[in-house]
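[1] Sequence first, then the predicted structure:
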Amino acid sequence: MLKLLYVASEVAPFIKTGGLGDVAGSLPKALSEQGTDVRVVLPKYSSIAQEYRSKMKKIYSGIINVTWRKKYFGIDELKYKGITFYFIDNEDYFKRDGLYGYKDDAERFVFFCRAVLKMLPIIKFWPDVIHLNDWQTSPVSVLLKLEYMYDKKYQDIKTVYTIHNLKYQGIFPKAVLNDIVGIDYRYFENGDFEFFNNINFMKAGLLYADALTTVSKSYAEEIKDPYFGEQLDGVLRRRSDCLTGITNGIDQDEYNPQTDPFIPVPYTVADALEKKIENKVVLQKKLGLPVKRNIPLIAFISRLVEAKGIDLLIRILDELLQYENVQFVLLGTGEYKYQEWFQNLQWRFPTKVSVNTTFDNKLAHQIYAASSHLLMPSRYEPCGISQMIALRYGSIPIVHAIGGLKDTIIPYNSHTTSSGNGFTFPHYNAHELLFAIKRALEKYNDIIMRRRIIKNAMSSDHSWNKSAKQYRDLYKKLLKKE
């Protein structure tokens, strides 16, 4: 049986800030179901809920060196839904509010990576493959090749490194390399870590891992181009023969309108159109919007940052709300200037707009179930999860055809076979976004066509089964197994 150690800085349901946490919570489960002996390791953050912390079992306490620093190193174990999870414990590093954004993030995650490798003989688990995710885990592949290269038990372990978002790279001052990572400066001078006179953890991860993946096929191609490459496109072109795009899935048990405990009126593809209207009425009452059964309800569920296409929305929403009979619901937090603009929009259109600048998972489920459409005009999108959740709930995505959005949303075509599960626009342009919304609204007014596109959306298969098989094939290829 193939043995896999999956390493991530966040894992749902224990702790998450975004898509990485969702993937790390779902992919190992799918891999296990396909016959992989998979274990997962993450930091033991103090913000992990007590319902999980109370069930953890302490299996080791000791000391680990982070260069000259001697640090407490604990391992807690928890078996959850058939998977064994390990939590690396150190309160100096992980008893804090939030997960990232501290001045000592380099030290925190170097400690974590060193602990991951030191943990293997303690838990008596020697993986065939270690699967790493984003910059916080990249030192594992470096340390494995530079510090453990002569240890026979570690020599045959292969590493896979997944880029979830190339923008976040782990860039730190040059001194961190020797003082914290514990690597000689010649690995700066040879370019392995060097990045405009700083060091770059992600760059090192891209160079030292045995295989690279990212979270959609289109994004794997886009990041080799300077426009999307975040100044690492040269490294990615150099290693393009090792780079594979594998599109993420979603947990179809968690996102199931037939059994979802968060939505007022459950439904299936057979009765989705009628039951979505009932969910919409409940949501309109909850959010203080006028109850209008037949009005399109357009949703935007996202972080409020420039990369999510906020600037395009700002350019078109006034015109859309003035001239179209629609309602608009926003859920998300982010930059203050964007939150303020949307609050002002709600003030100007109180009967058409509901702005909810918070994180509320229950409300998110209710919006997916109630909305007719979901907007995702992202400037770039490595994969995207919201559009796949929206499909599952029959909320029709309107997206910029980029990255994972291009791979998962097929433009609806009523003139040929009535195929497609959403609406797309090809160029990052406010007018094209507006025209795509208007095309979608035209189809909304045709009940037969609306029922057909909802069926297409809800019939889309974005479970983890296909993706997990692709990952297993990649692992086996690395190990030269059939």
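    Noted; the coordinates are in hand. Numbers count the residues shown, from 1 in each chain.
[2] For the rest of this, base every contact and every neighbour count on C-alpha atoms.
    Noted.
[3] For the stretch 201-350 of the chain, which segments count as strands?
    211-214, 243-245, 297-301, 327-331 (DSSP state E, counting those that start in this stretch).
[4] And the third one, what's buried?
    Spelled out, it's strand 297-301. Neighbour-count burial for strand 297-301 flags 297-301 (criterion: 16 or more other C-alpha atoms under 10 Å).
[5] Put this next to the first one:
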Amino acid sequence: MIKILYVASEGVPFFKTGGLADVAFSLPKELRKMGIDVRVVLPKYNSMNNKFKDNMKLIKSINVPVGWRMQYCGIEYLENENIPYYFIDNEYYFKREGGYYGFYDDAERFAFFNRSVLEMINHIDFKPDIIHCNDWHTGMIPVLLDAHYRQNPAYKNIKTVFTIHNLKYQGIFPPEILGELLNLGMEYYNQDSIEFYGAINFMKGGINHSNVITTVSESYAQEIQYSYYGERLDGLLRSKKDILHGIVNGLDYDIYNPQTDKNIFINYDKDSLENKKKNKMYLQEYLGMPKKDVPIIGMVTRLDSMKGLDLVIHVLDEILSKDVQMVILGSGNPYFENIIKSYKDRYKDKLSINIMFDNSLAHKIYAGSDMFLMPSKFEPCGLAQLIALRYGTIPIVRETGGLKDTVASYNEFTCSGNGFSFTNYNAHDMLYTIERALKFYQDKDVWNQIMKNAMSQDYSWKNSANVYIKLYEDLL
């Protein structure tokens, strides 16, 4: 049986800021169903629910080198939904208010976490064949493994996989941390290791020192090899193209299932689409909007330029001049929050603005909307369009990254396709695509066919987990 130690900086149901947390729960769950002995390692943040903290078992307390100091590390264990979890505990680094990242000492916090994961292997009854690392927060594990542990027979044959979830965030820090925090010599301060324009780059370390690199969609794997998407690592990624694989993220079909979802008003499936229409009426009532049979365009998004909010704002008056209603749920950049809020009074009956994150409301929007707008500037994979497809809410997307790989524009001649898409990052191209979707919405037979196309596709983790297993087997 293949043994995988899956390392991430966050994971559902313990803590979440983005899509990585969903993947760190759903992929290991699917791999275990398929007979892989996968175990997950996470930092023990303060914000975890007490019901989990109370059930943890301390395996061992050890000391971990961080530069010239030895720091306390508690190794704690918990099993949840048949997945074994290890938590790295150090209150100085992880017992903090206000999120998980963005602190002045993030370099030290995650240097400690990376070193602790490797030290932990000496103290648990699990010797992995592969350590699967995710994003910059775990990027130094392959580097430190090569630098400090390869001489130890217990570590000699361990392979590493590094997954890029979002290349934009790389963990770039001053060069002084090389010795002060990482216990590395100057031989690692070069472009074939972790040096990056006079700094240290955790993401680059993961890319350079891992046996295999993956990212979260086939299109994104191609895009990041070009300068527009490559965030100054495109040259390195082109040189690694033989070991770079794009594997699209899946969706947890247990959590996102309109037949069983307790967050929505009425359950339904592709054979009971009349109940989806009832969800729409209840959503209108819930949000205080007029109950009218007009198309609802939903957005559940981070309010950020990466998500295409500048395009939306540019033509929002034109969208709302049509016979539609629109629901936006999300928070983010105060600039976009304030602009969007300024539209509220002008379009009281047409626009519902919800500046927050509310998981229950998000599910209601997925179920009650007719269309889902996602005009991202770039999108490594994207979860929202997969949820929308699952709920028969037709995505309108820009053709980039995972959006391009999962949404096929409707073809009226073949009746194929599960959504609508546009290529250029242009507000009027987006507006034209929305108008095209609205035209087809008027023909109920056509629209029902598009909804059934969307709900008939399988974007569960099953297919992607099989690709990961093949990759693991080839690596070993």
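    Arrived safely, thanks for sending. In this text, all values refer to a predicted model and were calculated from it rather than measured experimentally.
[6] what's the closest of the strands of the stretch 201-350 of the first structure to residue 234 of the first structure?
    With C-alpha to C-alpha as the measure, strand 243-245 is the member of those nearest residue 234 of the first structure (13.0 Å).
[7] Show where that closest one falls in the second structure, residue numbers please.
    Using TM-score structural alignment, the residues of the second structure aligned to strand 243-245 of the first structure are 244-246.
[8] OK, contacts around the nearest residue to residue 250 of the second structure once chain neighbours are set aside?
    Of all residues not flanking residue 250 of the second structure in the chain, residue 461 sits nearest, at 4.2 Å (C-alpha to C-alpha, 6 or more residues apart in numbering). Residues in contact with residue 461 of the second structure (C-alpha atoms under 8 Å, 6 or more residues apart in numbering) are 26-27, 30, 249-252.
[9] Tell me the one of those nearest residue 179 of the second structure?
    For the contacts of residue 461 of the second structure, the nearest to residue 179 of the second structure is residue 27 (35.0 Å; C-alpha to C-alpha).
[10] Trace the closest one over to the first structure, please.
    Using TM-score structural alignment, residue 27 of the second structure sits opposite residue 27 in the first structure.
[11] element containing its match?
    Per DSSP states H and E, residue 27 of the first structure falls inside helix 19-33.
[12] again, but for residue 117 of the second structure
    Using DSSP H and E, residue 117 of the second structure falls in helix 106-120.
[13] re earlier: the helix holding residue 27 of the first structure vs the second structure, mean deviation?
    With mean C-alpha distance after the TM-score superposition for the first structure, helix 19-33 of the first structure departs from the second structure by a mean of 0.5 Å once superposed.
[14] other SSEs contacting that helix?
    Under the contact criterion of 3 or more C-alpha pairs under 8 Å, 6 or more residues apart in numbering; DSSP states H and E, helix 19-33 of the first structure touches strand 37-43, strand 83-89, helix 465-478.
[15] what do we get in the first structure for residue 4 of the second structure?
    Looks like residue 4 of the second structure aligns to residue 4 there (TM-score structural alignment).
[16] What is the burial count for the nearest residue to that match once chain neighbours are set aside?
    Closest residue in space to residue 4 of the first structure, ignoring its immediate chain neighbours: residue 38 at 4.7 Å, by C-alpha to C-alpha, 6+ apart. For residue 38 of the first structure, the neighbour count with other C-alpha atoms under 10 Å is 24.
[17] so what's residue 38 of the first structure up against?
    3-6, 28, 31-32, 83-84.
[18] Buried subset of these as a PyMOL selection?
    Buried subset of those, written as a PyMOL selection, criterion 16+ other C-alpha under 10 Å:
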select buried, resi 3+4+5+6+28+31+32
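[19] Among the contacts of residue 38 of the first structure, which one sits closest to residue 144 of the first structure?
    Using C-alpha to C-alpha, the contacts of residue 38 of the first structure come closest to residue 144 of the first structure at residue 5, 13.7 Å.
[20] hang on, isn't that closest one packed against residue 129?
    Yes - using C-alpha atoms under 8 Å, residue 5 of the first structure makes contact with residue 129 at a distance of 6.4 Å.
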